[in-house]
Every structure is written in C-alpha cells, then in structure tokens.
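Trainee: test case, fold it:
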Amino acid sequence: LARWGIDPDLAYPYSDEQQSFYQISGTQIIEDDGKTFSPLVTFTAEDIAALGVEGEPQEGKISYRDALKQGVITVPRSESDNHGHIAYEAFRTAPEKNPLASESGKMELYCRRLEEQTSRAGWGVVSPVPEYVDDQKFGYKATFANYEAREKGPYPFQLFNPHYPRTAHAHFDNVLELREAFKRPLFISLEDAESLGIETGDTVLVENDYGRVVRQACVTNRIMPGVVGLPHGGWFEMDEQGNDLGGSGATLCGSVTGGTGVSGYNTQICSVTKVDGSPEDWERPVAMPECQKDEEE
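Mentor: Model (predicted):
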C-alpha cells in the first residue's frame, strides 16, 4: 500500500484483535420465533479488557470463553420449529399476488432477455433455453483434427480444473504440509495413461499454445478418457525452460470470451507427454513472488 501512496493505517485502521472482536461480537443467532436475531456470544467487561479492544459488554447464548473452548454451538431442531425455509414460498402459495422479478413474473425456462442481452454484448449468442454448446473454441470438439472421423488433433485432451483440498482458490499453496498431503497431480484415465506409457507418479508435461505445466500423474478410472484434470489453485513458478512447476491452471488458459464477455477459463485443451522426473512441490523451496522480496529483505 505504501508503494501506491496509500496510508496502511487508513486501509487497515483496526488491529487483528479488534477485527476479531468485531467479527465475533457481531455474530447473531436466530431466535425460536424464526424471525428475530440476537447476539450469539456473551462478552463481559473483563473479556473486553483482557483482549485489549474497544467494545461494549453484551449478553449472548454462549460465553466468549466457552465459545473458544467448544468451537461450536448446537441449536436443537424439531419438525415444528421455525427455523426452516421454503424458497419462493410466497410465490408458490400465491403466484399472481407475488410475481418474481422475471419478465413474465414466473419461473422461466425460456428467457428472451438472456438471448437479447448476449446478442447486444457482441460476444456471441446464448440460447434462451438451456442447451449444450458444442462449438466452443477450446471445447471437446477442438481436441479433434477431424471430429466426424474421430481423428485426434495435436491437443487431444480436454482439461478442467477441479477444486482441491490443498488450497482455497490460490490461498495456502505455500504451506508445505498441505503440499505434501495433497500432491496436486494431473488426473488422467487408465486407458489414456496406458496408451501413453504413463504410470502414477510419473512426471508429465501438460502443454498447449499458451503454456507448459509440469505435474506428477495420478492414473485413475474416475475420469473419462479424453479428459484430464489439473487441480485448481497452483502458484505459478516458471523454470529456466519456461515450464510452470507450480501447476497453475491459468498458464494454459487462452484469451477466449463468449456470451456477455465471460472468460472461458475452464475450457482448455492440451497434450500430455511423459518427461524426466522433477522434484515434487513440497520437496522444493517455496518460490516467493518478486514483489514481496524487498519487504522480506
């Protein structure tokens, strides 16, 4: 922030302790009537003084100390309680009196507005009814040189980025324990792996026109032939040969837009090749982004 000419104290005016207090003291729980809310955690004047924060005492359902000790609070439930929720209940009960925000006031399977808005945006046309789009630039058909003859092209695999326990999006990918526990491999089907001479643990190069990623393979029968999965959230880390050793899905993404301008980040095609081994993530020092090095030094 200082490099941008912004005073950090203005952007973050509260200490970590004060922010935690605001978050916990502001947490509410619904009452038995299913309509009103009240504070969840009790804070005494002594609790506030011990934390060294500013705030007012309040009465809740559980004391601050018990909340820290238990970590959870259980709300008893029964079939007759008022904690249930029925989506669109008013509309379902009396649709004429409680219309929805759609053009017709009803739940629409055919959406004229969607087709008109996407056409106006100029990126293409989206069907007014849900349907599979098979002519994506980097969709399944693009993995074929001749789709009708089922002849595969130079990038025979469709690649997607499943979420993965190792990270929350890209957060925590520098945690060595998580790197060791969850390897972030490239998932590939048994059929495709056998045809390429690949076994679990082999190092593979995942490549297309936009970049190259190095991963260790995980051979599985839980993924379809012709499809590979590169778990989401890797930190980009380029080696001297221009390979991304961090496994970032963005390395393989092209500049593709469609519909109302949404990026086609989850439609990638690639080739997979077995290569000489390289250290796994947790066996290498965590690469620090260049923009952070001056601060650490």
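Trainee: all contacts plus neighbour counts: C-alpha atoms, from now on.
Mentor: Fine.
Trainee: can you pull the contacts of the residue most central in space within the chain?
Mentor: Central residue check for the chain by C-alpha atoms, centre = their mean: the C-alpha nearest the mean position is that of His169, 4.5 Å away. Applying C-alpha atoms under 8 Å, 6 or more residues apart in numbering to His169 gives the contacts 163, 232-233.
Trainee: this one as well, want them side by side:
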Amino acid sequence: LPWYKGHYYIHRPKTIEPMGESKTDFQIFTELCYRLEKLDPSLKDLGKRYNPRADRSYWDNPDPVDEAYLDAWWKRVQEHQGVTMSWEEFKQRGVYKFILDQPHVAFREQIEDDEPFETPSGKIEIFSTVLAEITDWTKTQYGYPIPAIPKWIEPFEWMGHASVKEYPFHMVSPHPRWRTHSIFNNIPWLRETYQQEITLNASDARKLGIVTGDIVEVWNARGKVVVPAYVTERCMPGVVVLHEGVWMDRDRQGVDRAGNPDFLTKDEPSPAGAFAYNTILVNLKKTNLEHRPGWDSLATSRAYIFRRDA
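Mentor: Sure thing, here's the model as predicted:
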C-alpha cells in the first residue's frame, strides 16, 4: 500500500541480488531470535515463534519464505476484498487498484448516517474543548501551550525574531531532486549531476561579494556547514535554500564540510510534533574553510558547468 493507506497495491520485486553481506531486517531479526534462544532457556523456540515459516537457512536464502508470506497475504486480500486477480497475475501486472462499491467520500457516516465525530461534542470543533481544559502544559504530550482556537503562533525562529540581527537569513531545507532524503547520496553519478549547494538571491550575494561556485560557511548558534553557493533571482531576498539529506563530513572542530542543514536546525519539535526544518535563521559568508563534497575532487558538477557556460 502507498504509505499506510491507499486504494491500490504495488508489487515490488527484487531487482538485484543483495550486495556484499547486506541482509533484510526480517533476516536480521530472525537470526537474532535464534541466537537469543541459546542465551536464555526461557526463550525456547523464539526463532520459530518469531518467523514460523523459516528455519536457520533463512539467513542465507530468504526468497522462498518471503514468497510464501506474500502469497498467503494475497489470499487474505482475495478473501476480504473480493479480489479475483491471482497472485501470479498481480506479480505480472505490478499493480492492483481497489474496486469500490461506491465512490469514497470522507466522513460519509457522519454526513449520511449522523454518526458522531470522535470529539467530546461529537461535532467538528473549531474551538477545542480538550485543549481549553489544559492548565499545566508540562504534563501533556505537547510541552508548549496550544490555543484552543486556531490562530497564529510565533515560530521558534523567524524574520521577526530578535536574533535576526545576528542571523539575518531565513533558511529552508526542501527535498532535493537527486536524492530521497539521504538515500542515493552515495551514487557518484547523482552527486556529479547536482552538487550540494546553498541557493541565495542575487542582491544578497552582491552585498556579500559572493558569486556562483564560491565556497561559503553557513552558521548559527547550533553549528556550521561549508558548501558552494548558487546565486539566482529565483530565490527571495533574505532567504537561502540548503537541501536536506547530504551525508555529513565533520572536521575536528565539528564543522560539517559537506553542507548538511541538520547541523543548523533546531532539534526541538513544535507543540504539534513537527520539527522546524523550514524556519531556521542563519548567517553566511565567503570562507577559506575546507569543503568536502563527497566525491573525487576532480569531478565537477554538471549543474555548475551548465550554469557557467550559459
């Protein structure tokens, strides 16, 4: 299923054999259970109880067991959802979309059958009676007060904060196109195609004497990173962009030479549980500190060549 809910199944077959000594989580946990049996007599048959379809050979050859689990799961899908497609056909097609009796409508039960919502009043509450009754926020899961009615709350850091005098740039850290978070950062082709860089507005760069390709240091009270600059008009003045997910490379002083924004973000979550990835105040300047891009020093980013030649 896409994420934890969805209206279709996707078959994800193995594309290559595992490289080196890599194992799946299920293999590792199964083997740990068998080893724990020998350490503690009370854990008799733990391996078989944890993975009843397997024995110790699962460590070296998991495919038949994995296939058996998936085949059994598909039979449950057929039984509970009335699916007529066989497991073999599903593997061949690669996707199965649910056939619904009627279009999916959010809150259908509440709309058509007058079922109550899961709130104290049974209605959609603009004013939260639960939040309104809290007097000691230190004893809640939130940690900070949350207003009972939706309204703007001052972020931990923003351009109206007092620390903007020391850290005048608002940094955002979006997802890059050439990685999935930190996954694929070890692929040389992708690192050469797009280098990790900090994007800043041309007017800001002009004031700082920065041009595309210059190495800059970016810092705040939490940390410092070193990264090349990319100057453009497609970024708002006062805003800089540093993509998340690059693998760090710290020097002896704790400075990240690869440009990982996690060194600059606040570790504390917001009252609702989100982390402040896109509300970070920083400062930056040209630097002589070492930059370690994570690939051969002779490799030059294709993006940099394109921009230079253009």
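Trainee: and the TM-score between these chains?
Mentor: TM-score for the superposed chains, counting by TM-score structural alignment, normalised by the length of the first structure: 0.66, backed by 241 aligned residues with a C-alpha RMSD of 3.7 Å.
Trainee: highest neighbour count among the contacts of His169 of the first structure?
Mentor: Gly233 (25 neighbours; other C-alpha atoms under 10 Å).
Trainee: and that one, how far from Gly249 of the first structure?
Mentor: Gly233 of the first structure sits 7 Å away from Gly249 of the first structure, going by C-alpha to C-alpha, to the nearest Å.
Trainee: returning to that earlier point: ok, the contacts of His169 of the first structure in the second structure: which stay?
Mentor: Contacts conserved in the second structure for those, counting by both residues aligned by TM-score structural alignment, their matches' C-alpha atoms under 8 Å: 163, 232-233.
Trainee: which of those residues fall in helices?
Mentor: Among these, no member falls in helices (criterion: DSSP state H).
Trainee: including distance to Leu109 of the first structure, could these go into a markdown table?
Mentor: Listed next are those as a markdown table, based on distance: C-alpha to C-alpha, whole Å:
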| residue | distance to Leu109 of the first structure |
| --- | --- |
| His163 | 29 |
| His232 | 32 |
| Gly233 | 34 |
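Trainee: so which of these sit within strands?
Mentor: Using DSSP state E, the subset of those located in strands is empty.
Trainee: and the strands in the first structure?
Mentor: Remark: strands assigned in the first structure by DSSP E are 28-30, 37-39, 41-42, 62-63, 144-146, 151-152, 157-160, 186-189, 203-207, 212-220, 227-229, 257-258, 262-263, 268-274.
Trainee: from the kept ones among the contacts of His169 of the first structure, which is closest to Gln70 of the first structure?
Mentor: For those, the residue nearest Gln70 of the first structure by C-alpha to C-alpha is His163; the value is 29.6 Å.
Trainee: which position in the second structure aligns with the closest one?
Mentor: Matched by TM-score structural alignment, His163 of the first structure corresponds to His175 in the second structure.
Trainee: so what's its match up against?
Mentor: His175 of the second structure touches 181, 243-245, counting by C-alpha under 8 Å, 6+ apart.
Trainee: the same query, at a cut-off of 7 Å, please.
Mentor: Applying C-alpha atoms under 7 Å, 6 or more residues apart in numbering, we find His175 of the second structure in contact with 181, 243-244.
Trainee: for the counterpart of Ala202 of the second structure in the first structure, the count of nearby residues, please.
Mentor: Aligned by TM-score structural alignment, Ala202 of the second structure pairs with Leu190 of the first structure. Number of residues near Leu190 of the first structure (other C-alpha under 10 Å) recorded here: 20.
Trainee: my guess is Leu190 of the first structure contacts Ile223, does it?
Mentor: No - with contact defined as C-alpha atoms under 7 Å, Leu190 of the first structure does not count as touching Ile223 (8.5 Å).
Trainee: do you know how far the residue opposite Gly234 of the first structure in the second structure once aligned is from Pro188 of the second structure?
Mentor: Aligned against the second structure by TM-score structural alignment, Gly234 of the first structure finds its counterpart in Val246. Between Val246 of the second structure and Pro188 of the second structure the computed distance is 13 Å (C-alpha to C-alpha).
Trainee: alright, calling it a day.
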